[in-house]
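Asks: sequence unknown, structure follows:
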């Protein structure tokens, strides 16, 4: 089969072409097998390797943020973009907005691993109109932890009769600006930017929130934890529903999961680091558990120290998901303003490697979605990402990643079959030989 494929891929002039083609195919097969062997190395070798990098959306388009609003490049709704943010940098992007939908632009800032930060280091994202009036903004920082991790924030422009500014159709600007201490690592940060829109309501109703709401923490789900390793970014975040989930996390690594939360439902989550017998020194802010909403807006972050005994970080109770939550003055409450996929992130401090070794640490994630699903607020159009569908609930039950649901065929093949990289290369090589035969014919 290989000899015949090599001949087909050659120029068809004789034996010499067939022999050369055969050698090329054999070399490719050998290389693929070697890569496959690398993927099967013992776990001990993998422990010393750096943790997996952030998984950017492969469909993201490159865009160059401008130093001035006059030179800003446009960002289209429904698109994801990539850019680079330098230390103390400030970037401008352009939006063309109408008066029929609300707009949200998010940024995920991804520092290079191993960097050092100071208190207050982070970034701010803002949407402004043409006169410089701020429509909405959010700023996030690493807090007291002195290690880098992906940071997420969003800005919004809302169309509402009770709002006096930013209500005209026209040109708006997104500004992403970074704040860094003089002692912080000066490396560039990679950005993943996303622009999503939300339809207005058919009819605006009262926005007053109820004074009381169920804030008590529910009983944890009984039973043994089930394996559900997290993804490495928003794009390949692993789906979860109510349950107790087991994963392994490396020092310096951030894992991503997503949970569908419908209108009227509440999300409760905690992450527990398993104990270690390798030491008892305290690592402050060892585990950071974060929550982001369907528009990739920051909602909450809780941290916990680790000294060898089990340690748990628990998200604060939040109101049920409700369109009215956006009327609150509390940023965490306004973040629970949509139905859709809510994202959980867990980051393990790289300092754990110095005190307890660089091997994976067991992590137990406990998730509860409480409350009956309610009707939506009456959108005047397709809600897009701001809804929970039957397919979403199926994905949560099966553990499908966002990449699998959106049709990333390569990741589907790897996840479904448990294939090593060498096997994937062989599959791709098989497809190449079939193409070559057809082209020759």
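Replies: On my side now, so go ahead. Since this is a predicted model, take the numbers as computed values, not measurements.
Asks: drop to CA atoms for contacts and neighbour counts, all remaining ones
Replies: Noted.
Asks: contacting residues for the nearest residue to residue 110 once chain neighbours are set aside?
Replies: The shortest distance from residue 110 to any residue other than its chain neighbours is 4.6 Å, reached at residue 150 (CA to CA, 6 or more residues apart in numbering). Counting by CA atoms under 8 Å, 6 or more residues apart in numbering, residue 150 touches 54, 108, 109, 110, 111, 254.
Asks: let's see it at 10 Å
Replies: Shown in contact with residue 150 (CA atoms under 10 Å, 6 or more residues apart in numbering): 54, 108-113, 142, 189-191, 233, 253-254, 345, 347.
Asks: Out of these, flag the one nearest to residue 414.
Replies: residue 233 (16.7 Å; CA to CA).
Asks: Take this one as well and set it beside the first:
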């Protein structure tokens, strides 16, 4: 039995209380974020105040995100805490430095998402680089993401890591480390880019396993997903990316917009993904109109398709086959392997060039995602501690099936989202909710005690997400 139905049943009485309290409010709640005209609405909404919610270009930052200011040098660099998510901004040509305090047991990952403002100018070689360094300035690792041929502003991401490896002598000891985030290139406009920074830790395995990535693995693309297309609106950032399972999923995207989706990929599984842009009336031609990029659970780039041009006819972009997820992939020299080193949520970002509006009109365009997850789940490496985000749980599978995002999963249930949407005083909602709950409980008890009573009612209708 799905847990979602049970949760919906418990939420019903309080939902009624919320609706009742809504009648007492003097004014309707303000909508802080609006989707472009005609677009399928995203869940992103600017929470305001704490820096959460929508930012430049409508990007949805993580809820409860902490403001931080990186320094130009290691002197006074602010610390990044385990499982912390932070927001900063970086100017053209700048370097920002942050501090890490690491043990000698766990692998550490730090990612940065750069969000240029709408209408910003970016060039082929404009990029974001993230490095993780020891106290001697040695790079434990670094990664760089460029805009490439798709020269239009959109969120890009890169990550760096400190991986425990007995064959290495550097970056293995406990102590102070530094993260350096660089904005490189000369083609971009001078305006600052917003940054979303994450720090995550991965436990070591209890026992050592293979240290070589598999040489042979299935690379033939599977047949198209069965069952026909279903509608599901994408999110506006990594934090609120919409969950997807295997199948075809339709959405709408406007020029200049980015949509985010996430798919749970377990140990031993492969993800095959592609995107189709629907045809449109009118004439014109746009080079590198659609960008499709796949990211791993720590926002590292696995693969991307950046050069799909558009002439008004339907177009299709397929990502390269992803290797099966294996712990030992991290010991390979190829980025396609090293970036598929763990199980968890894999993210798809689809961005449509604003130039499409100039040639074909500012309107929503049809978008179809094709998702195949091949292979049976296998046992993981046997971590010495909680796997955290580097795992696929039953709850993750449920979230993908229901189309929930990370933001949805963080909320205790649908009740809290209803309370937030109504903009009602918490005390009023709780008092009214308790009254309605008590009344319904008494009625159920009365029905149960009455001759022929059927006992407590069960609410099986799913919560509206």
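Replies: Good, I have the coordinates. This one's a predicted model, so the numbers in the text were calculated from it and none came from an experiment.
Asks: where does the TM-score land?
Replies: Scored by TM-score structural alignment, normalised by the length of the first structure, the superposition of the two chains gives a TM-score of 0.84; 395 aligned residues with a CA RMSD of 2.7 Å.
Asks: ok, back up a step: what about the residue nearest to residue 110 of the first structure, distance to residue 184 of the first structure?
Replies: With distances taken as CA to CA, to the nearest Å, residue 150 of the first structure is found 16 Å from residue 184 of the first structure.
Asks: what's the answer for residue 356 of the first structure, then?
Replies: Distance check for residue 356 of the first structure against residue 184 of the first structure: by CA to CA, it reads 25 Å.
Asks: Same check on residue 142 of the first structure?
Replies: Note on residue 142 of the first structure: its distance to residue 184 of the first structure, by CA to CA, is 12 Å.
Asks: Spit out the residues that contact those two alike.
Replies: Common neighbours of residue 142 of the first structure and residue 184 (CA under 10 Å, 6+ apart) are 117, 118, 119, 121.
Asks: hang on, isn't the first one packed against residue 87?
Replies: This points to residue 117 of the first structure. No - the pair residue 117 of the first structure / residue 87 is not scored as a contact, 11.7 Å apart, by CA atoms under 10 Å.
Asks: on that earlier part again, give me the buried subset of the shared contacts of residue 142 and residue 184 of the first structure.
Replies: By neighbour count, with 16 or more other CA atoms under 10 Å, these hold 117, 118, 121 as buried.
Asks: Tell me who's in contact with the alignment partner in the second structure of the second one.
Replies: Taking TM-score structural alignment, the alignment pairs residue 118 of the first structure with residue 123 from the second structure. Applying CA under 10 Å, 6+ apart, one finds that residue 123 of the second structure lies in contact with 146-153, 185-189.
Asks: now residue 123 of the second structure, nearest residue through space, not along the chain?
Replies: Computed as CA to CA, 6+ apart, the closest residue to residue 123 of the second structure that is not its neighbour in sequence is residue 187, at 4.7 Å.
Asks: Residue 440 of the first structure too?
Replies: Of all residues not flanking residue 440 of the first structure in the chain, residue 8 sits nearest, at 6.0 Å (CA to CA, 6+ apart).
Asks: Helix, strand, or coil at the one you found?
Replies: Assigned by DSSP: H, G, I helix; E, B strand; the rest coil, the conformation of residue 8 of the first structure is helix.
Asks: Also the one 10 residues further on?
Replies: With three-state DSSP as the basis, the three-state label of residue 18 of the first structure is helix.
Asks: any idea what residue 86 of the first structure aligns with in the second structure?
Replies: For residue 86 of the first structure, the aligned residue in the second structure is residue 91 (criterion: TM-score structural alignment).
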